[in-house]
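Q: this one's structure only:
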């Protein structure tokens, strides 16, 4: 799986009959026609665009869900949707502006051409046969508009919206939203943009907001905001502001809200003269993680693994005020440390277990920690942590963007908490291999070895992406037939991590859906990686087909994707995160279930980066659940522009420690009732980490009691707040926010 912003004058373009795509949308207007079902067929035929084509024998398909969930589980390639809909003239007559018809198709994966009654009304992305080849435009919203006098619209008659889709891999179809047809109104040009919040010690925090008119016509109305207490619904503050927005103009405003959990901010813009209201609500962000201490704190995992005879690099994660002075004792023979930067490098030739002692001090204090260095057959003894380019840059990944992310990982202190992989996802490959078959980077990456060397110099690790098929999900070169050659190249470049994404490989197995057909490409690359004298983490990405958690370890996989791609919606987070109920037994040090990358911060999959659509409550749930699941933690946002709230999520050492617990146990669900789920994870020191999740849309009270607590001494700790919770007889009453969590440790 895997849009330039283009805003223009509706009056000029639509009334002249031209077509264009807009990409701002908050929801349909009050008079609309929902599009819920379509006729569907895989394949490709130009005749299928025509309204007269007889599609009565086609499959019925629900719009809003992928075709993989509707009987085409392993299909990737071309498919068509034909949506039959009567568009009454009453829809136009009831509109205030009466300017243009909008056809909203939600998200389409990956490229589409959309026709109305045989007339092409929009195209997003490019198909394999197009000049320049396949271009994925996931996750662009398809939102096509036509002037009301466009002859392609059959008013008061049946219309056929025919959508030609090409899916290059992963999920396919029209999904992540409910398609509809409506009339565009002036207030649809109103857009709310929130600035990052700069938190400080004040009990009140400033929210800055911009109201933008994206149309070439003046829009007037009243902006109203309310600050409310989410628990009791009481209004803390509210105000109405008359606003007149000239074409393409911006109006800025600001107000304050209490800095605590449970504050909701509601915004309304009532447009004159229609009286139509555009509303937007947000849960105010709040920080739970205590402020970072000045004295040094070592945040390293308790154990690291490496192969004998392989180069080793390890940046000691230490938070606090720099500079630090490091002292190390009992390093294995062959390893040495840069005592200024705190980076361990070298090579250990003999297998064995070593206990290294790390000491660090600065002008504010000192810390020490013992780390087990296990030289043997296993890597990834704790889940990998780092950054991956896909969820922010998509196919637009480049050397500059990767280097910027690596710099930010260090400058913003994330490397001080163990985030150390910098992974280049799809889009780095040149169009053609050398005559010898060697793969090359494209013009965005002139020298991959130099990139790897730069990352290693900072103590970071270098990850890369490929596919066992002829092409990747984004249409770039895969590794089919060149597996050994590519593994050799990765070795020369200094690659430490390979994400191997199934994508087009299914095109080569002629419909063979057996387990062996799924395993074979991963066996081939497994054997190629084994020949390299380098520790390369092997990430098996094939979406959980044939219960990969049962056989990923036999492929020497260090992590294996258990689901389809994640997106920044509650529905996606819920469906993926809370479905990990049948694979806990297969997670262990060296092999981890992977429910996909993190969706916090500014994401966008290549175009139009935006703050995550998850509420703050949902983002706390996201990080808590992934840590309980012992999931790999790969940041998916633009970390060069991280705000304070997102840094708070990613720099809580106690939450990270749950994920990195040396026991390697994955949490299991122990309660699922009344929209409350409780997940419990065993910890190596004998304690337990427990997540209490509220899946409802309102605050819920939950009484938590430790069984047999009267006979033993227990301490309950709030992990996010990093403080112990006073309790009597092991009982605590929690108020849990909607889609939120209480993460505790016992």
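A: In hand now; what should we look at? Fair warning: this is a prediction, and the values are worked out from it, not measured in the lab.
Q: CA only for contacts and neighbour counts going forward, please
A: OK.
Q: you'd agree residue 347 is up against residue 335?
A: Yes. With contact defined as CA atoms under 8 Å, residue 347 and residue 335 form a contacting pair (5.8 Å).
Q: which neighbours do these two share?
A: Counting by CA atoms under 8 Å, 6 or more residues apart in numbering, the shared contacts of residue 347 and residue 335 are residue 312.
Q: where do the helices sit along this protein?
A: Using DSSP state H, the helices of the chain run over 10-15, 89-93, 390-393, 399-411, 448-457, 483-493, 515-530, 570-577, 616-628, 644-650, 653-659.
Q: can you pull the buried residues of the first one?
A: What it means is helix 10-15. Across helix 10-15, burial judged by 16 or more other CA atoms under 10 Å covers 10, 14, 15.
Q: try it against this one:
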């Protein structure tokens, strides 16, 4: 068994030498909306059109949220030519007409399938029909594919093989389709997903609408559980390929069968939601919301439209923040940005308010004199050698660092 795993890992490493040329997609982490946590099997043509309208009217489209991803349960089956078709009761106009509507709004449409015969929801998957389905998606005008791994083999080599087969099929269409590998991190996709053609790859189980879950190993990830799993993965992220810690539960407040597990998880505080969004931006994560954007809480909308946080996520360098301090309830991230700048995120993981002070040189390995500004409070630290302050439980501070004396 050990020899088989070593051989499989070597095989995958060998393939990384021959990563295919891809269209220029996902040079920064994709931003958008996904139907899964809130709507599941209730997804429909009518809903997607309403979401497209709401993204434009709310200002989210202008902020960069451009992909609308239809998750599981959309498939009706295959026709006599083995082509997928949607559930016509919920998508009576077909997918091409829906894609045309979304595109007319200046947005892009995503879709879902699975690397097995059946999806997680039990409808038709794409295994052994990869080229058929990739061609169909391209013909419809699809811009993003989320490709799941339910009902598929456990081993890494099979996962790589199945994902690469779809990656090759998407590449052959010559359409710029973002390829989202939804393997949940069990087979370490950060090692091989780029070689399979992936633009983003899941690093954990599904996100749940809670700060922390004690059921972590059974796929019940809270926000903090997921944050802890991202340490050390920063070296695998960069333009064209990003680690994906799953959807933003920001703003769900316990709604949605999947994220709340039918009411088992009751949602998070506004502080915890802001922390999730801020850290996802630090981690160069895809920013895929799944709240009802037709009816957004004003405070949640302010979080999701924070231009400075979005700019950190979308920075051209594509760097994922590295954890520099991980002790005594504190987690401190450093992210190098374009323009000779840094973003620093300080997270209070404890359940009580606490004061902090972190030296730039000794703790964060940032040398010289810097001007620091905390984004949420707009507090300035002039020519500072340290970042200091106080944080409530589960809150975070984001400092933007520029060389002292430079114009911002």
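A: That came in fine, so what should we check first? This one's a predicted model, so the numbers in the text were calculated from it and none came from an experiment.
Q: hang on, the earlier thing: closest one of the buried residues of helix 10-15 of the first structure to residue 399 of the first structure?
A: residue 10 (38.3 Å; CA to CA).
Q: look up the closest residue to residue 185 of the second structure, ignoring the ones flanking it.
A: residue 203 (4.1 Å; CA to CA, 6 or more residues apart in numbering).
Q: residues in contact with the one you found?
A: By CA under 8 Å, 6+ apart, the residues touching residue 203 of the second structure are 183-186, 188-190, 229-230, 243-246.
Q: re earlier: any chance of the buried residues of helix 10-15 of the first structure in JSON lines, plus distance to residue 644 of the first structure?
A: Below are the buried residues of helix 10-15 of the first structure laid out as JSON lines (distance: CA to CA, whole Å):
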{"residue": "10", "distance to residue 644 of the first structure": "38"}
{"residue": "14", "distance to residue 644 of the first structure": "42"}
{"residue": "15", "distance to residue 644 of the first structure": "45"}
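Q: what's the match for residue 342 of the second structure in the first structure?
A: Aligned by TM-score structural alignment, residue 342 of the second structure pairs with residue 688 of the first structure.
Q: and its match, what does it touch?
A: So residue 688 of the first structure contacts 680, 681, 682, 745, 746 (CA under 8 Å, 6+ apart).
Q: for residue 246 of the second structure, same thing?
A: So residue 246 of the second structure contacts 202, 203, 204, 205, 206, 207, 286, 288 (CA under 8 Å, 6+ apart).
Q: do the same with residue 121 of the second structure
A: Per CA under 8 Å, 6+ apart, neighbours of residue 121 of the second structure: 72, 73.
Q: counterpart of it in the first structure?
A: In the first structure, residue 121 of the second structure lands on residue 474 (TM-score structural alignment).
Q: run a quick neighbour tally on the equivalent of residue 144 of the second structure over in the first structure.
A: Counting by TM-score structural alignment, residue 144 of the second structure corresponds to residue 497 in the first structure. Neighbour count of residue 497 of the first structure, defined by other CA atoms under 10 Å: 23.
Q: swap in residue 300 of the second structure?
A: For residue 300 of the second structure, the neighbour count with other CA under 10 Å is 16.
Q: can you put the contacts of residue 203 of the second structure in JSON lines and add distance to residue 154 of the second structure?
A: Formatted as JSON lines, those follow (distance: CA to CA, whole Å):
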{"residue": "183", "distance to residue 154 of the second structure": "10"}
{"residue": "184", "distance to residue 154 of the second structure": "12"}
{"residue": "185", "distance to residue 154 of the second structure": "12"}
{"residue": "186", "distance to residue 154 of the second structure": "9"}
{"residue": "188", "distance to residue 154 of the second structure": "12"}
{"residue": "189", "distance to residue 154 of the second structure": "13"}
{"residue": "190", "distance to residue 154 of the second structure": "16"}
{"residue": "229", "distance to residue 154 of the second structure": "20"}
{"residue": "230", "distance to residue 154 of the second structure": "22"}
{"residue": "243", "distance to residue 154 of the second structure": "20"}
{"residue": "244", "distance to residue 154 of the second structure": "20"}
{"residue": "245", "distance to residue 154 of the second structure": "20"}
{"residue": "246", "distance to residue 154 of the second structure": "20"}
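Q: ok, now how distant is residue 178 of the second structure from residue 69 of the second structure?
A: Separation of residue 178 of the second structure from residue 69 of the second structure (CA to CA, to the nearest Å): 11 Å.
Q: next: residue 315 of the second structure.
A: Using CA to CA, residue 315 of the second structure is found at 23 Å from residue 69 of the second structure.
Q: more neighbours: which of the two?
A: residue 69 (24 against 21).
Q: which residues of the first structure does stretch 309-321 of the second structure align to?
A: Under the criterion TM-score structural alignment, stretch 309-321 of the second structure matches residues 655-667.
Q: other residues contacting the matching stretch?
A: 301-303, 381-383, 417, 584-585, 587-589, 624, 626-631, 679-684, 689, 719-720.
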